[in-house]
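Chemist: okay, sequence plus prediction incoming.
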Amino acid sequence: MSIDQNNQVSEADQLAAMFNEIGAGHLTERMDIVITSATKEEIVATMPVAGNTQVYGLLHGGASVVLAETLGSLMAALHAGSDKQVVGVDINATHHRAAKEGLVTGTCRTLHVGRTLVVSEIVVADEAGRRVCTSRITCLVKE
């Protein structure tokens, strides 16, 4: 958490804390996804490999997609505003390499923000900064 010269917590940290609170009791909590920073430009979260693996001990591809959809949906919600709902309508993922241990970090940035659609790209990287997965999600903004 970052604190400025006036002992104020940054907006990015405040949003991250709010998103973590909203995720309590849901899939994000069960997968131990933690939002570390959130702005309209970028949302970042971590997720442990342990507990999110397939039978060979590698990070499950579906876990990477859950991380990506979580970040993309939060990004769309930030852009849509509190008076609208967002739902994912399309997601894809390319898995580049395996992760066997530690944390992976997902970084979400928008590709397009429109009146009814928000499209984001999420890069999931291992602790060495190597790309594990690239995902793209399209969310519909509803009244």
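Modeler: Now that the structure is in, tell me what you want to look at. Numbering: from 1, shown residues only.

Chemist: contacts and neighbour counts: CA atoms only from here.
Modeler: OK.

Chemist: relative to residue 29, how far out is the closest residue to residue 103 other than its chain neighbours?
Modeler: Counting by CA to CA, 6 or more residues apart in numbering, residue 48 is the residue found nearest to residue 103 once chain neighbours are left out, at 4.3 Å. Distance check for residue 48 against residue 29: by CA to CA, to the nearest Å, it reads 12 Å.

Chemist: over to residue 15?
Modeler: The separation that residue 15 has from residue 29, given CA to CA, amounts to 16 Å.

Chemist: looking at residue 48 and residue 29, which has the bigger crowd around it?
Modeler: residue 48 (21 against 15; other CA atoms under 10 Å).

Chemist: so who does that one touch?
Modeler: 31-33, 101-104 (CA atoms under 8 Å, 6 or more residues apart in numbering).

Chemist: here's the one I want to compare it with:
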Amino acid sequence: MSDLPPADVNGMEWAARRGLGALADKMGIEFVEFTVDRCVATMPVEGNTQPVGLMHGGAYVVLGESLGSMAANLHAGHGRLAVGVDINATHTRSATSGIVTGVCTPVHLGRSVAVHEIAVSDEEGRRLSTIRITNMIRDL
């Protein structure tokens, strides 16, 4: 069983009710798509940059952790909680303006562990960062 409402309500509605948290809100992260198999969110570059004007690497990680943790909690279901235990990121390109998009897909969905990969790309579809997060799933 999951903590989703009846089958006629989708994951986007569950995610909207739950919210991403204060940090993600401050960074301008917005959901575009939300299912167990694929979660997508966007984030503006503006306001999330280093002093030299590049997207801050930590901002990519916040986007990735927000997506991966929410996806793991959707998978975990009712009466269970997914909490991050490991995250890593490889930044391969920089963004200086516009919107970045994170696409989160499961690598492993188990009873006690969920692993997700998040590919962050720019508006031209170029990959900027690859994030992998592992969440431990436990009973409440």
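Modeler: Sure thing, it's come through. Keep in mind the model is a prediction, meaning the values are calculated, not measured.

Chemist: need the TM-score between these chains.
Modeler: After superposition, the two chains reach a TM-score (TM-score structural alignment, normalised by the length of the second structure) of 0.89; 132 aligned residues with a CA RMSD of 1.5 Å.

Chemist: quick revisit: filter the contacts of residue 48 of the first structure down to the buried ones, PyMOL style.
Modeler: Filtering those down to the buried ones (16 or more other CA atoms under 10 Å) takes a single PyMOL command:
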select buried, resi 31+32+33+103+104
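
Chemist: mind checking which of the contacts of residue 48 of the first structure are in strands?
Modeler: 103-104 (DSSP state E).

Chemist: now, which of the contacts of residue 48 of the first structure sits nearest residue 79 of the first structure?
Modeler: residue 33 (21.3 Å; CA to CA).

Chemist: what does the closest one align to in the second structure?
Modeler: Using TM-score structural alignment, the partner of residue 33 of the first structure in the second structure is residue 29.

Chemist: can you give me the helices in the first structure?
Modeler: Assigned by DSSP state H, the helices in the first structure fall at 11-23, 27-30, 61-80.

Chemist: can you pull the contacts of the most centrally placed residue in the second structure?
Modeler: For the second structure, residue 67 is the residue whose C-alpha lies nearest the centre (CA atoms, centre = their mean; 1.2 Å). For residue 67 of the second structure, the contact set (CA under 8 Å, 6+ apart) comprises 39-41, 102, 104, 118.

Chemist: how about residue 84 of the second structure?
Modeler: By CA under 8 Å, 6+ apart, the contact set of residue 84 of the second structure is 65, 69, 133-136.

Chemist: neighbours around residue 125 of the second structure, how many?
Modeler: Using other CA under 10 Å, the number of residues around residue 125 of the second structure comes to 10.
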